[in-house]
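Colleague: Return atomic coordinates for the entry below.
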Amino acid sequence: MLLVVDIGNTNITMGFYKDDQLINNYRLNTRFSRTSDEYGVMLSAFMNANNYKAEDIQDVIISSVVPKVNYSFSSSIIKYLNIHPTFVGPGVKTGISVKIEHPSSLGADRLVDAAGAYYTYGGPCIVIDFGTATTYDVVSEKGEFLGGATSAGIGITANALSSMAAQLPEIEISTPDSVIGKNTVKSMQAGIVFGYIGQVEYIVKKIKEEYGENLKVISTGGLGKILYHQTSCIDVYDRELTFKGLKIIYDKNKKKIKNPA
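Modeller: The predicted structure follows:
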């Protein structure tokens, strides 16, 4: 099996591939203070829950935007699985040509999502990832990463309201029945969710004005499903897009990974 891992600012998600089929996935909070043994014990618990053994895992590929976690997490893979993981980064083929200033500054997560969207759904496309931050990226018909836009994620938006305004509570992010709320919670939900939908629709509209109306819009991310059902501007919601991108990149590097120089 192949273990694919996405280390994000809020969560670490892990997926297990058997051949080309994603058979299980798990999520845990990203914490800088965890040791390699803590990550190893959690990984072992996930595997034991499904009767997987360490020897069942042949390779590991990781996308990370949290450098502080990389050492302890990769050490856990080496110690508990006896595998040296591959990190998406310089020297790893992605099948995506990066056409921006300072290509090395592009986050691995955006590159992985771009590969997942392009090789699964084709180009040209807009890739939206509703994560800690929300990113809007454009991939051309030729598989070129042309650039993107970044905004505060919907979770950050909600947290900012409750943390900066003394009388506003923490709330669950969900779609209210009406855009005009009859109480504080409903009012906040309406402003956050419908306001965010407005952001998405406007940014997609502006991108299409610049790059063409034939752009397919692919979205992913934990809270993306809520927004997908509230707007017609998103063509596809794919919760597993990042896993697919990691598997695609792994397959493009398989020979090199198995036979390192």
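Colleague: Only C-alpha atoms from now on, for both contacts and neighbour counts.
Modeller: Will do.
Colleague: Contacts for the host helix or strand of residue 71, please.
Modeller: Residue 71 is part of helix 67-81, with elements assigned from DSSP states H and E. Residues from elsewhere that reach helix 67-81 (C-alpha atoms under 8 Å, 6 or more residues apart in numbering): 31-32, 34-37, 39-40, 44, 54-55, 57, 64, 83-85.
Colleague: just the buried members of those?
Modeller: By the neighbour-count criterion of 16 or more other C-alpha atoms under 10 Å, those include these buried positions: 36-37, 39-40, 44, 54, 57, 64, 83-85.
Colleague: Between the contacts of helix 67-81, which sits nearest residue 221?
Modeller: Among the contacts of helix 67-81, residue 64 lies closest to residue 221 (C-alpha to C-alpha), at 15.2 Å.
Colleague: residues in contact with the nearest residue to that closest one once chain neighbours are set aside?
Modeller: In space, and not counting its chain neighbours, residue 64 is closest to residue 7: 4.5 Å by C-alpha to C-alpha, 6 or more residues apart in numbering. Counting by C-alpha under 8 Å, 6+ apart, residue 7 makes contact with 13, 30, 62-66.
Colleague: Here is the second sequence; please produce its structure so I can put it next to the first one:
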Amino acid sequence: MILVIDVGNTNIVLGVFSKKELIVDWRLSMSSDKTSDEYAVIIQNLFLYNNLKLSEIEGVIISSVVPDVMYSLEHMVKKCFEISPIIVKHGIKTGLNIKYDNPREMGADRIVNAVAGLEKYKRSLIIIDFGTATTFCAITMSADHLGGVIVPGIKISLEALASKTAKLPKVELLKTNKVICKNTVSSIQSGLLYGYVGQVECIVAKMKREMMDMGEKEPLVVATGGLSKLISDETSYIDIIDPILTLEGLRILYYKNKI
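Modeller: Just a heads-up that it's a prediction; the model follows:
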């Protein structure tokens, strides 16, 4: 079995794979203040709760967009499993041709998603990851990662609206029955949801046009991340929701780079 760890700005998502099967996954709040010992206690308790043995883990791979947490996580892995983890970074074997001006700037999560998407769907892709930031990535059939778009995530926008205005409250992100609403809370909910739906449709349409102008067939649009279902329910521009795309990408990268 292998342990995969995806570190985002808000959450750390972990999964245990037995060959290609995801046995269990967990979501933790991200904190760069935790020590390796604190992370070790969390991991040990999660394994115990799910009747898994630390000794059954043969390898670990980590992708992270939060550099400050890596020291603690790497040392946790060495303490708990007595192995050194594979880290997703520049120079790792991915099979991608990263077309960014500076490939080192490409986020690990975007690389991992692209690897998984190509392996699973075997066609041109637009991958939307609804995380702390929402990313749109364009990947060709020949494994060129063309780049894409980064926008503030829905929750960031929600928090900014409440913190930067004097009278607007922080609200729960829910679907409203209508776009035109008759109270402040519903108006904010409507604006956030349908504003992001419109954003997705505009960006996807333009990305498709640019990719097809390059000679690509119409790309498949795959969404992942915590809020992917909420958005995809309101638009036909998303073809597939794949909630474990990142974890599967880490599994694939582990075996590509296993020594």
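Colleague: Please work out the TM-score for the two chains.
Modeller: The TM-score (TM-score structural alignment, normalised by the length of the second structure) is 0.96; 255 aligned residues with a C-alpha RMSD of 1.0 Å.
Colleague: that older thread, restricted to helices, list the buried ones among the contacts of helix 67-81 of the first structure.
Modeller: 36-37, 39-40, 44 (DSSP state H).
Colleague: Contact partners for residue 235 of the first structure?
Modeller: Applying C-alpha under 8 Å, 6+ apart, we find residue 235 of the first structure in contact with 216-218.
Colleague: redo that, cut-off 6 Å
Modeller: Residue 235 of the first structure makes contact with residue 217, according to C-alpha atoms under 6 Å, 6 or more residues apart in numbering.
Colleague: Over to residue 97 of the first structure?
Modeller: 144-145.
Colleague: measure it to residue 140 of the first structure for me?
Modeller: 10 Å (C-alpha to C-alpha, to the nearest Å).
Colleague: Mind jotting down where the helices sit in the second structure?
Modeller: Per DSSP H, the second structure carries helices over the ranges 36-49, 70-81, 108-121, 154-163, 184-213, 228-232, 245-257.
Colleague: Quick check: which of those has the most neighbours on average?
Modeller: helix 245-257 (a mean of 22; mean count of other C-alpha atoms under 10 Å).
Colleague: In the first structure, what range does that one match?
Modeller: On the basis of TM-score structural alignment, helix 245-257 of the second structure is assigned to residues 241-253 in the first structure.
Colleague: Superposed on the second structure, what's the mean shift for that stretch?
Modeller: Comparing stretch 241-253 of the first structure with its match in the second structure after superposition yields a mean distance of 0.9 Å (mean C-alpha distance after the TM-score superposition for the first structure).
Colleague: circling back to that earlier point, could the ones in helices among the buried ones among the contacts of helix 67-81 of the first structure go into TSV alongside distance to residue 77 of the first structure?
Modeller: Below are those laid out as TSV (distance: C-alpha to C-alpha, whole Å):
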residue	distance to residue 77 of the first structure
36	8
37	10
39	9
40	7
44	10
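Colleague: returning to that earlier point: ok, so what distance separates the residue nearest to residue 64 of the first structure from residue 109 of the first structure?
Modeller: 9 Å.
Colleague: picking that back up, between the helices of the second structure, which gets nearest to residue 2 of the second structure?
Modeller: Nearest of these to residue 2 of the second structure, taken as C-alpha to C-alpha: helix 245-257 at 7.8 Å.
Colleague: Any idea how far the closest one is from the middle of the chain?
Modeller: 13 Å (C-alpha atoms, centre = their mean, to the nearest Å).
Colleague: Please apply the same query to stretch 86-98 of the first structure.
Modeller: Worked out by C-alpha atoms, centre = their mean, stretch 86-98 of the first structure lies 16 Å from the chain centre.
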